[in-house]
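Student: The sequence and its predicted three-dimensional model are supplied below.
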Amino acid sequence: MQNTYFFTGFPGFIASRLITRLVRRDESASFELLVHPSQLEKAQVAVRDLCAAGTGTPEQFVLIAGDITEQNLAIEDEYLDELEDRVTHVFHLAAIYDLAVPQDIAYRVNVIGTEQVGKFVRRLHNLQRMIYFSTAYVSGDRTGQILETELELGQGFKNHYESTKYEAERIVQQLREDLPVTIIRPGIVMGDSKTGETVKFDGPYFVMRFLDAFSQFPLPYVGASEARINLVPIDYIEAATVHLAHAGAEANGVFHLTDPYPYRAREVYERICQELVGKKPIFTLPAAMISSALSIGAFRRFVKVEKETIAYFSCRAEYDSTEAQRVLGAAGIQCPDFHSYIEKAVDYYKAHRNDPEKMILVR
């Protein structure tokens, strides 16, 4: 049977790159891409770009106008019947990833949207695999070792992004009871380890934006925490996801796509300083002081950094990835070391730091 891949989250960066890898693996595959009506024109351009780059032909891609938050994903009944027989793999990537997102928006997209996708998946007659993109940070404010088998342990959450992704994963965990489901929990995603390419300057890129604002002054460390920060390049996420989508029963479960050997946040910050502005920090400011400053809207907008980012540089969680390493290691898929790709990441940032499409609007 020909593979038919159903995606939410297109024309997003990760979805587009996953599709490229899937076409390389299976040139005869077809793609059913659920797209919000507001994104249809952008999606049409994205498909043309994929085909122009040699990723498939226009006939392999179908854009479906729909909405994950609506009943039956707002797909017409007649076409929904066709999908029930045709779809073999579902990749659910659509979500609100903004750390500063209001609760009502996050809940509608991340929780209700996942609930509706789950109902759709249950209708499929030839499902081989559902891949759900969660996050390692469903662990919330827990500290210490976090296992792939753990989820509901009474944790609190640093923001509405975390809490709604946690609620969404609870829904998908229920699907695991009788469906072939893979839950992906990435760490903080960086750009491509070989090219530096990324779609948005968020996460650790906020550090680069902060340094842009103060590069002419002596640079501080932010806090004295010994916490480690878990960064993973996008190409590792892609390679792991495509492998797991075709790995059969051993892919049933939850996988931390995290760095098994993460560096201290202080060391990561220092290396970014050296690569971006050519000097090391020479003194330390309390993290609470920076957090208070970022509570002031004018300062936050000046440095272009979200307040919620600071918490991830003092996160005391350690993400065990034993199962991911076991399954992926057998296929030769490993997370690249941070120091092997940070120069590429900074070079890409330097080349595109003024691109408005890559900027996160900080309010």
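Tutor: Looks like it arrived, so ask away. Only a predicted model underlies this, so the values are computations on that prediction, with no experimental measurement involved. Numbers count the residues shown, from 1 in each chain.

Student: Please make it C-alpha for all contacts and neighbour counts, starting now.
Tutor: Fine.

Student: Quick check: which element contains Glu32?
Tutor: When elements are defined using DSSP states H and E, Glu32 is found to belong to strand 30-35.

Student: now Ala43
Tutor: Assigned by DSSP H and E, Ala43 belongs to helix 40-52.

Student: got the angle for the following helix or strand past that helix vs strand 30-35?
Tutor: Once the chain leaves helix 40-52, the next helix or strand it forms, by DSSP H and E, is strand 61-65. Direction vectors for strand 61-65 and strand 30-35, defined by axes from the mean of the first three to the mean of the last three Cα atoms, to 10 degrees, enclose an angle of 30 degrees.

Student: From the contact counts, what lies against strand 61-65?
Tutor: Secondary structure elements in contact with strand 61-65, counted by 3 or more Cα pairs under 8 Å, 6 or more residues apart in numbering; DSSP states H and E, are strand 30-35, helix 40-52.

Student: And stretch 235-252, what's buried?
Tutor: Using 16 or more other Cα atoms under 10 Å as the test for burial, stretch 235-252 gives 235-245, 251-252.

Student: before we go on, here's another structure to hold up against the first:
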Amino acid sequence: MAYRYFVTGATGAIGSALLPLLLEEPDSRVWALMRADSKEHLTKRLEELIAFWELGPAQAQDARTRIMALRGDTDQTRFALPDDVYSEITRQCTHIIHCAGVVKMNLPLETARRHALGAAENIVEMARACQTSGVLRKIEFVSTVGVGGKMSGLVPETWITQPREFHNTYEQSKAEAEDYLREQIELHQLPVTVHRPSMVVGDSKTGKIIHYQIFYHICEFLAGRRTFGFLPNLGEVKLDTVAVDYVAAAIKYSSERQDSAGKIFHLCAGPDAIKLTELQKLVRQTFKEGGIKTPMIIHLPIAAFNRLIDLIVPLLSEKMSRIAKTFPFFLDYLSDKQIFDNSLTQQYLSRSPDFSNNQLDVAIKKYLQKI
């Protein structure tokens, strides 16, 4: 079927795993929005993306033919695209997939809002223009399970409208973007599926991921390599992670089905999320197998650990100091007793055999072996 996709975040963790799936249909074409300083930089970014996929020469050339790399910005009006290009997209685009996101936890709130809410406004504007042209079929909007903020208990697969506190400005801005999107869906009858992934790790078969993000730093933290062996007591806290190929496949599957419109999918481990103590054992074991030394662990109460970090930060290098200052953002989650419900999502995805096994433990181990 001749699908025409507009994709943001094509060079990110999810987007880079999704694009090859979209190209499986030989008649599909993709407009891939990328940040770039120049046309030459744009070409370089596309070539780096194709190289990441490790395609054969013929497949790589086919990808170059069917991916139209666009130099733009999700924060800017109409994505900072030329008028003729924007007009062409809105006349032909059948599917909009918004994967882009600035995953920084400690940005000033107004900056975080500009990234999350600004992008949502631009997605809606393009979607309405595509509606007017009569071509739009679906919108896939990637959010985060973090919109639940500090809710305790089971976070539902529904719009969350109740007042709540947030761990950081990233969560708050993404929640505000969802609030805006919900209003626009009701107002304009937009065919949107919201995808809320948890912390994305590598491919469940290969461990590959295009960028090492926050999970990499958490693994180093849990191994004790960043704290000289001192760690807070982890208790029964779990860390919800999800394999990147699972997320990408779910988005593609949803994009091909009209009955997923109006649904919210929690792409996560849910009740099966791994305990931090188990993850710590897995990290240290994998590092040991890879010849990476890890210090003996000394556990401290969280309050004592935070005081220790305050004392040692001035003694660290600039790079290590920046890393150590991120620990409080991570430790803020240790007091939560929160599980993300994914029962409805699993029921929907179970229609396809591709989702019979997420193999999360394999994904984590393969990912660690790639570090």
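Tutor: Cool, the structure landed. Being a predicted model, the structure only gives us computed values, none of them experimental.

Student: now the helices for structure 1?
Tutor: 13-25, 40-52, 77-86, 103-106, 113-122, 160-175, 205-214, 234-245, 265-277, 287-294, 297-303, 322-329, 338-352 (DSSP state H).

Student: So for Tyr132 of structure 1, which of the ones you listed sits nearest?
Tutor: Taking Cα to Cα, helix 160-175 is the member of the helices of structure 1 nearest to Tyr132 of structure 1, at 7.6 Å.

Student: Just send the helices of structure 1 back as JSON lines, with distance to Gly154 of structure 1 too.
Tutor: As requested, the helices of structure 1 are exported to JSON lines (distance: least, Cα to Cα, whole Å):
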{"stretch": "helix 13-25", "distance to Gly154 of structure 1": "31"}
{"stretch": "helix 40-52", "distance to Gly154 of structure 1": "40"}
{"stretch": "helix 77-86", "distance to Gly154 of structure 1": "37"}
{"stretch": "helix 103-106", "distance to Gly154 of structure 1": "19"}
{"stretch": "helix 113-122", "distance to Gly154 of structure 1": "22"}
{"stretch": "helix 160-175", "distance to Gly154 of structure 1": "11"}
{"stretch": "helix 205-214", "distance to Gly154 of structure 1": "30"}
{"stretch": "helix 234-245", "distance to Gly154 of structure 1": "28"}
{"stretch": "helix 265-277", "distance to Gly154 of structure 1": "26"}
{"stretch": "helix 287-294", "distance to Gly154 of structure 1": "25"}
{"stretch": "helix 297-303", "distance to Gly154 of structure 1": "32"}
{"stretch": "helix 322-329", "distance to Gly154 of structure 1": "23"}
{"stretch": "helix 338-352", "distance to Gly154 of structure 1": "32"}
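
Student: circling back to that earlier point, not counting its own residues, what contacts the strand holding Glu32 of structure 1?
Tutor: Under the criterion Cα atoms under 8 Å, 6 or more residues apart in numbering, residues 2-11, 43, 60-67 lie in contact with strand 30-35 of structure 1.

Student: Stretch 104-117 of structure 2 too?
Tutor: Defining contact as Cα under 8 Å, 6+ apart, one finds that stretch 104-117 of structure 2 is touched by 74-75, 101-102, 168-171, 173-174, 176-177, 180, 329.

Student: ok, now how distant is Leu285 of structure 1 from Leu219 of structure 1?
Tutor: Between Leu285 of structure 1 and Leu219 of structure 1 the distance is 10 Å, computed by Cα to Cα, to the nearest Å.

Student: swap that for His352 of structure 1, sorry
Tutor: 23 Å.

Student: Looking at the two now, which is surrounded by more residues?
Tutor: In this comparison of His352 of structure 1 against Leu219, neighbours counted by other Cα atoms under 10 Å, the higher total goes to Leu219 at 19 against 16.

Student: That one against Ile282, yeah?
Tutor: Yes. Leu219 of structure 1 is within contact range of Ile282, at 6.2 Å (criterion: Cα atoms under 8 Å).

Student: burial of the nearest residue to Tyr137 of structure 1 once chain neighbours are set aside, as a residue count?
Tutor: Using Cα to Cα, 6 or more residues apart in numbering and skipping the chain neighbours, the partner closest in space to Tyr137 of structure 1 is Glu162 (6.1 Å). Residues within reach of Glu162 of structure 1, counting by other Cα under 10 Å, total 25.
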